[in-house]
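> Predicted model follows, preceded by the sequence.
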Amino acid sequence: MVQRMLKTVVGVALAGAFGGMAIAQDSKVADELAKYREALADGNPADLLEVKGESLWSEKRGPKNASLEQCDLGLGPGKLEGAYASLPKYFKDTNKVMDVESRLVHCMVTLQGFTPAEATRQWYSKPGKESDIEALVTFIGAKSNGMKINVPATHPEEAKMAKMGEYIFYRRSGPQDFSCSICHGQEGKRIRLQELGNLTTQQGAGFAMKTWPSYRVSQGAVWTMQRRLIDCMRQARWPEPNYLADSIIALETYLQKNATGTVMETPGIKR
């Protein structure tokens, strides 16, 4: 009996010691990652893309030889300050909930005369070829810097999309029976050195959403939220959705709703 108690006490002591070491190690890793991100942020290459986006916004292009300066992103024609932070939202003229990218493509079609295929042909950058959409989204996103994300999803159509996004977030699917929530539904998750935020909380969702679009060092390119979510689904071995798919906009609506109240800091920079 005494021996058993002694073993228990020793076991608890060892567990506590190793647990403390693990916590200290995690803390050290987190500190080093924070220093790494701080170093990367000094001279974000996305700043150059933002300048290109500003030029594209006012440039007359397309069959109608028109600029995007009258594009309504939800706050009125041409009003950009805070627009990104308020999307996705319901638009009466299309009777749809739209994010920044779907609304931007809508403006390229209606104002500039591009076909949907022409507008989305180069929706993400490739080696040696930057994407006009990524440049425009980077410019638009930066116009919300210092402003709070505001996607309460109070309109019935917005609420429906947020609910659909929540369903997708928790739905297990694909050959690995995977869901978004497996990685992003609880605290303390990490893949290798990459921290995985809990996107069900304001803090976690806010940390994730406030810095997109972001420059990804490993890819040497700016990624938009559409590209990030589509790539997440690909990595989870789900069927890859089309660009501007309702499923992606629904996920964005759910995540932006969770992140509401968080202050925007974009373009961000990721590993």
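The structure has been received and is ready for your questions.
> make it CA atoms for all contacts and neighbour counts henceforth
Noted.
> And for P241, the neighbour number?
Other residues near P241 come to 15 when the count uses other C-alpha atoms under 10 Å.
> and the end-to-end length of stretch 239-249?
16 Å (C-alpha to C-alpha, to the nearest Å).
> make that stretch 82-93, sorry
20 Å.
> in the stretch 101-250 of the chain, which spans are strands?
For the stretch 101-250 of the chain, applying DSSP state E, counting those that start in this stretch gives strands covering 189-191, 194-196, 214-216, 221-223.
> one more structure, for comparison:
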Amino acid sequence: MRRFATLALALLALGAGPRSGFETMTPELQAMQRDDFANPGMLWVAEGEALFQRQGCTGCHTPAQMVGVAARYPVFDAGRDGPIDLAGRIAQCREQRQGAAPLPTESPEALALAAYVANQSRGLPLAPDPDPRLDPARRQGEALFRERRGQLNLSCAQCHDDNAGRRLAGSAIPEGHANGYPLYRLEWQGLGSLRRRLRSCMVGVRSEPFPPDAPEYLALEAYLAMRARGLVVETPAIRP
């Protein structure tokens, strides 16, 4: 899998379409992401694997069955009558089948489990759930992506669509794709979720972030998954 993931990342630059943030990083950071022994995110993957074993997940799921799973999320959940992301599914599974309390999205255990499961799909292309019942969430997510927010009156699209590839304060502006989460961010000195990054962006434009469990996050995740379709899963990616 590691060799395939490295090859897939190398092939990204050969075609048109969405460009991963991996391509805008320095060669040193790219090398760090490629090397499992240098990538700090692999510490969370290892912890997630241990949790997967200790918490009895293997009673229902084998690691082989996890291959390709993360590439499809968010998916439509009939019980919620709406989208659910990978972290939400893991929490739901623990609660329903193990009777365990839900894990906060940013807890070390939740991040580790999500990183381990997503890592099983590393190198595979994002293939969002085609269920048309997700269309309303995707439309809402796109509207939020293009909505101007905060005191700076900026939208996600103005940075990551209109100005992608340019530089801001000396750093390259990526297209803002979510194909590597949970990922290790040097700014955080730790692993973090997509929701954490979305909150950081909102604070960056001096906007009030949505509440932690707001449905707007799922809508944005559903749209971003469709926007990045075809890019390979990089979890755990590294970003500056």
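On my side now, so go ahead. All values reported here derive from a predicted model rather than from experimental measurement.
> what about the strands of the stretch 101-250 of structure 1, which gets the closest to G174 of structure 1?
Distance to G174 of structure 1, taken as C-alpha to C-alpha, is lowest for strand 189-191 among the strands of the stretch 101-250 of structure 1, at 19.8 Å.
> Which residue range of structure 2 does the closest one align onto?
Mapping strand 189-191 of structure 1 onto structure 2 (TM-score structural alignment) gives residues 166-168.
> and among the strands of the stretch 101-250 of structure 1, the most buried is which?
Of the strands of the stretch 101-250 of structure 1, the one with the most neighbours on average (mean count of other C-alpha atoms under 10 Å) is strand 221-223, at a mean of 25.
> Give the aligned range of it in structure 2.
Taking TM-score structural alignment, strand 221-223 of structure 1 hits residues 190-192 over in structure 2.
> With structure 1 overlaid, report how far that stretch is off on average.
With mean C-alpha distance after the TM-score superposition for structure 1, stretch 190-192 of structure 2 departs from structure 1 by a mean of 0.8 Å once superposed.
> what's in contact with that stretch?
Contact with stretch 190-192 of structure 2 is made by P40, G41, W44, E106, L111, Y181, P182, L183, Y184, R185, as judged by C-alpha atoms under 8 Å, 6 or more residues apart in numbering.
> Aligned counterpart of the fifth one in structure 1, please.
Taking TM-score structural alignment for the superposition, L111 of structure 2 sits opposite E134 in structure 1.
> ok, now A70 of structure 2?
Match for A70 of structure 2 (TM-score structural alignment): Y84.
> about what we covered before: quick one: the match of L111 of structure 2 from N95 of structure 1, how far?
25 Å.
> ok, these two, which is more surrounded?
Between E134 of structure 1 and N95, counted using other C-alpha under 10 Å, E134 has the larger neighbour count: 27 against 9.
> what's the distance between the residue nearest in space to the middle of structure 2 and G99 of structure 2?
Most central in structure 2 under C-alpha atoms, centre = their mean is Y181, positioned 2.9 Å from the mean C-alpha point. Distance from Y181 of structure 2 to G99 of structure 2, counting by C-alpha to C-alpha: 27 Å.
> Kindly report the same for A110 of structure 2.
Distance check for A110 of structure 2 against G99 of structure 2: by C-alpha to C-alpha, it reads 16 Å.
> Repeat that for P74 of structure 2.
P74 of structure 2 is 23 Å from G99 of structure 2, where distance means C-alpha to C-alpha.
> ok, now L220 of structure 2?
Between L220 of structure 2 and G99 of structure 2 the distance is 29 Å, computed by C-alpha to C-alpha.
> Give me the more crowded residue out of the two.
For L220 of structure 2 and G99, the more surrounded residue by other C-alpha under 10 Å is L220, and the numbers stand at 22 against 10.
> Skipping adjacent residues, who's closest to the alignment partner in structure 1 of that one in space?
Alignment note (TM-score structural alignment): L220 of structure 2 maps to L251 of structure 1. Excluding its sequence neighbours, the residue lying closest to L251 of structure 1 (C-alpha to C-alpha, 6 or more residues apart in numbering) is G165, at 4.0 Å.
> so how many other residues sit close to that neighbour?
22.
> Which residue in structure 2 aligns with it?
In structure 2, G165 of structure 1 lands on G141 (TM-score structural alignment).
> from what I can see that match touches M226, true?
No: contact criterion C-alpha atoms under 8 Å: G141 of structure 2 and M226 do not qualify, at 10.3 Å.
> Show me which residues of stretch 139-150 of structure 1 are buried.
Using 16 or more other C-alpha atoms under 10 Å as the test for burial, stretch 139-150 of structure 1 gives F139, I140, G141, A142, K143, S144, N145, M147, K148, I149, N150.
> ok, so of the residues you listed, who is nearest T224 of structure 1?
For the buried residues of stretch 139-150 of structure 1, the nearest to T224 of structure 1 is G141 (9.8 Å; C-alpha to C-alpha).
> Which residue is the nearest non-sequential neighbour of the closest one?
Spatial nearest neighbour of G141 of structure 1, excluding adjacent residues (C-alpha to C-alpha, 6+ apart): Y84 at 5.4 Å.
> tell me the contacts of that neighbour?
So Y84 of structure 1 contacts L73, V100, I140, G141, K143, S144 (C-alpha under 8 Å, 6+ apart).
> Distance check, it against L111 of structure 1.
In this view, Y84 of structure 1 and L111 of structure 1 are 19 Å apart by C-alpha to C-alpha.
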